[in-house]
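>>> generate coordinates for the sequence data below:
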Amino acid sequence: MSAAATDSNSHAPHHQPHQHYSRATLLVLATIAGVSVANIYTNQPLLAAFRASFPESAGMIGAVPAVTQLGYAIGMLLLAPLGDRFDRRLIILLQLAALGLALVAATAAPTLGVLIAASLALGIVATIAQQAVPFAAELAPPAQRGHAVGTVMSGLLIGILLARTVSGFVAEYFGWRAVYGASVAATIALAVLVVMRLPRSKPTSTLPYGRLLVSMWHLVVESPALREASMTGGALFAAFSIFWSVLTLLLAGEPFHLGPQAAGLFGIVGAAGALAAPLAGKSADKRGPRAVVTLCIVLVAVSFVVFALSGRSLVGLVIGVIVLDIGVQAAQISNQSRIYALKPEARSRVNTVYMVVYFIGGAVGSAVASLAWHAFGWIGVCIAGLVATGLAGLSHSRSRSKTPEAEV
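Now for the predicted structure:
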């Protein structure tokens, strides 16, 4: 049975959400996305600090970013589809409450095992951003959907970049526990903003929770474009995570001897990716998203060649980060513009399928990065990034179809 056929209100008239579409609303959604997703990346500049706090568990430090991204994939699978079934505003508020509790547990973690468990929980409930992005796609007129997604994604990307920068700065002067404490305060402020400014959303499905989850399988089976976009995006995010998961370790050693603040400052360098997000969305609206994704895969491959030649050069690393972030983030926006056009009545579920694969790719990338670093050093990390990028290119090229859906 198809996904559309399983939805009991698939023949009901859809509401017209465009009356709520405004720049102010997009900025609120962008803030929600940025503040919430920042919690996934605050741990990346902290690995050396974790190692100093838990020297007896140094070999397991890489599990912290890995389980955080794995938790995000789990949260996407179990929580994000609820955006089609319930008011997204209510879902966001409930997840913020759970996020605050997970952050408190991370702040007080007495052992690395507790920190890993708290990071898993944090990843699961930090999927708030994945309610904000499809909400923007729902509110926007079709001709402006790419721009709307790009605007909210800009907030999300800025959150990622500031997470690394602020995290590194705070850890340098106040310790890594203060990073999580600051995140608790930010979560409370975000909840206030949601209550005051975010409009309610109208559900587009009446399916029970179990059937809501099952319907995602039908979406996967019925949509080659969704499968291809998900696999391509997941492989690119694996490459992205391979670099960022070990950057702090590279900078801590010869010849740099730099602390977590320096690793965090590289997030500012990646601001080019955030600035390019609205432009990527407009380009996808005008030229078609597949062409943009093809160019992005090439950019990511080039970035890892630059990284391989820059293991002892800060200038080379800076250039590589700019190219990497532009490539990955522009591909992400283009892929999301494609998938949101496939099933308008099931945007949260379509987004869930895509983002579950995306963050599984990120978790695998983080784990592979740790293994490659300890076994082969920086060159091994760069080769792993190129392999992940090659898999993205293979998925993108082999899945091309002559059907109109493939060109969405």
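>>> CA only for contacts and neighbour counts going forward, please
OK.
>>> which residues are in contact with residue 209?
The neighbours of residue 209, taking CA atoms under 8 Å, 6 or more residues apart in numbering as the test, are residue 82.
>>> can you name every helix or strand that the helix or strand hosting residue 369 contacts?
Per DSSP states H and E: residue 369 is located in helix 347-398. For helix 347-398, the elements it packs on are helix 63-78, helix 129-139, helix 209-222, helix 224-252, helix 289-308, helix 314-340, judged by 3 or more CA pairs under 8 Å, 6 or more residues apart in numbering; DSSP states H and E.
>>> among those, which comes closest to residue 171?
helix 224-252 (12.5 Å; CA to CA).
>>> for the closest one, which helices and strands make contact with it?
Against helix 224-252 (3+ CA pairs under 8 Å, 6+ apart) you get helix 47-53, helix 209-222, helix 260-269, helix 314-340, helix 347-398.
>>> okay if I get these as JSON lines plus distance to residue 185?
Shown next, in JSON lines, are these (distance: least, CA to CA, whole Å):
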{"stretch": "helix 47-53", "distance to residue 185": "22"}
{"stretch": "helix 209-222", "distance to residue 185": "32"}
{"stretch": "helix 260-269", "distance to residue 185": "20"}
{"stretch": "helix 314-340", "distance to residue 185": "28"}
{"stretch": "helix 347-398", "distance to residue 185": "26"}
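>>> one more to line up against the first:
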Amino acid sequence: MQTSTTNGISRTVIWLMAIISGLVVANNYYNQPLLGLISKDLNVSESAASKISVLTQIGYALGLLLIVPLGDKFFRKKLILIDLFLVFGSLLWMTFATQLWMLYAASLLIGVTSVIPQLFIPIAAELSSDKEKSSNIGTVMSGLLLGILLSRFIGGIVGDVWGWRAMFGIAAGLMILVWLAVYKMLPEMQPNFKGTYKELMRSVAHLAKTQPILQLASFRGAMAFGSMCALFTTLVFHMEKPPFNAGSSVVGSFGLAGAVGALAAAKVGKLQKYLDINRIILYSLLIVVGSWAFTYFAGETYWGLIVGVILVDLGVQSSHIMNQTNYFLIKSNAVNRLNTVYMVSYFIGGSLGTWLASMAWQYAQWSGVCFVGASFGLLAIIAHVLFCNKVNASQSQI
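Model (predicted):
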């Protein structure tokens, strides 16, 4: 690949990528605790407002599919700088949008462009020495996870204090600072794919068709993330009602509870000393399904929802890290493209979970949401139990 892979990468750059990953990925999640405020402000239904979340996740999946593979074809620093400019424009449009269709379009574009963390993770893998690789990827992933979780908390508070538009305006301002940091500090990396864009995308499709480990990891990831999105998208509507009667800042603060689970998950790789990857993934998925027991049976209490949120984040993020560990073991220099297949599937699962949960909320309220979330987790477990041994036996080289 590159000679620089053996030279290591400074901790400063790793921490920079972790912080930027958190700030950029947060753009996709600020909207979740703000959906109630948006629906009131624009005088639209809760299910119409919840499509903002769905479109953001669909946009993210599209960005992963169309933009992330370009990391193998173009200079990554230049690609990231251009993309950040587009993120900034999308956030500004969201800030000043006055009609629902504008919010839909801006949300889709925010999702498409906020894929920079998925360009950073392969950079961390390629530029790290073998000894530091897992630690550096874990650091960048921790920034990414904290960005996802704290964005809900910060979005809720800013929404309560200054209104929902202020959050997207602040996010746009942060992207200017991020652009400057990337321009000053990120090292440049040579492309490793010489073909056309069409050939690049064809190679992504080839990986998706021919790598069973990647296929199973992608399905597990999609189902687990769909389960978590079902909870977070509808939590704001559940908590606006009695017995909670809570505002967006209270709902957003559940992101702090989720951060406990996510930070614990960041250490899951250490369990590989005692358990194989398949066993860790199974236990992680069992935690996801178990979280819905608290969410359903104690869903009218704060403690029940807090335990449910901590467990769903712990289970989803643990399985996510192990899924990525699993497919990065495939011997290939197509790291961005492997990551593309997995992450596109992951966010398609998230948008499906969001959409089905908002439908379930409309027709069956909280019990319907819990059924959707638990079903996603069970599907992941069934696929894992049926296929994991067979798939690992067939691991092939590209």
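>>> on that earlier part again, wait, which of the helices and strands packed on helix 347-398 of structure 1 is closest to residue 18 of structure 1?
Shortest distance between residue 18 of structure 1 and those, using CA to CA, is found for helix 129-139: 5.1 Å.
>>> so that closest one aligns onto which residues of structure 2?
The aligned range for helix 129-139 of structure 1 in structure 2 is 117-127, by TM-score structural alignment.
>>> can you give me the strands in the stretch 1-150 of structure 2?
Using DSSP state E, counting those that start in this stretch, no strands are found in the stretch 1-150 of structure 2.
>>> circling back: closest to residue 203 of structure 1 out of the helices and strands packed on helix 347-398 of structure 1?
helix 129-139 (10.8 Å).
>>> grab the nearest non-local neighbour of residue 195 of structure 2.
Nearest non-adjacent residue to residue 195 of structure 2, counting by CA to CA, 6 or more residues apart in numbering: residue 73, 7.8 Å away.
>>> how about that neighbour, what's its match in structure 1?
So, by TM-score structural alignment, residue 73 of structure 2 is matched to residue 85.
>>> neighbours of its match, how many?
19 (other CA atoms under 10 Å).
>>> repeat that for the one 10 residues further on.
Counted with other CA under 10 Å, the burial measure for residue 95 of structure 1 works out to 19 neighbours.
>>> counterpart of it in structure 2?
Under TM-score structural alignment, residue 95 of structure 1 pairs with residue 83 in structure 2.
>>> ok, that match to residue 89 of structure 2 distance?
10 Å (CA to CA, to the nearest Å).
>>> check residue 310 of structure 2 too.
Relative to residue 89 of structure 2, and taking CA to CA, residue 310 of structure 2 is found at 34 Å.
>>> need the counterpart of residue 256 of structure 2 in structure 1.
Checking TM-score structural alignment: residue 256 of structure 2 goes with residue 268.
>>> so what's that match up against?
By CA under 8 Å, 6+ apart, the residues touching residue 268 of structure 1 are 161-162, 165.
>>> swap in 10 Å and give it another go.
158, 160-166, 274, 318, 321-322 (CA atoms under 10 Å, 6 or more residues apart in numbering).
>>> repeat for residue 344 of structure 2
For residue 344 of structure 2, the contact set (CA under 10 Å, 6+ apart) comprises 57-66, 68, 218, 222, 350.
>>> what do you get for residue 247 of structure 2?
Contacts of residue 247 of structure 2 (CA under 10 Å, 6+ apart): 33-34, 36-37, 156-157, 159-160, 236-237, 239-241.
>>> same thing with residue 230 of structure 2?
Applying CA under 10 Å, 6+ apart, the residues near residue 230 of structure 2 are 350-358, 360-361, 369-374, 376.
>>> how about residue 323 of structure 2?
By CA under 10 Å, 6+ apart, the contact list for residue 323 of structure 2 reads 213-214, 216-221, 277-278, 281, 317, 342.
>>> looking at those residues, spot the one nearest residue 397 of structure 2.
Nearest to residue 397 of structure 2, judged by CA to CA, of these is residue 213 at 11.1 Å.
>>> and the closest one, how many neighbours?
Residues near residue 213 of structure 2, counting by other CA under 10 Å, number 24.
>>> under the alignment, what does it map to in structure 1?
By TM-score structural alignment, residue 213 of structure 2 lines up with residue 225.
>>> got the contact list for that match?
335, 338-339, 342, 396, 399-401, 403-408.
>>> also residue 101 of structure 1?
Residue 101 of structure 1 makes contacts with 95, 107, 118, 121-122, 184, as judged by CA under 10 Å, 6+ apart.
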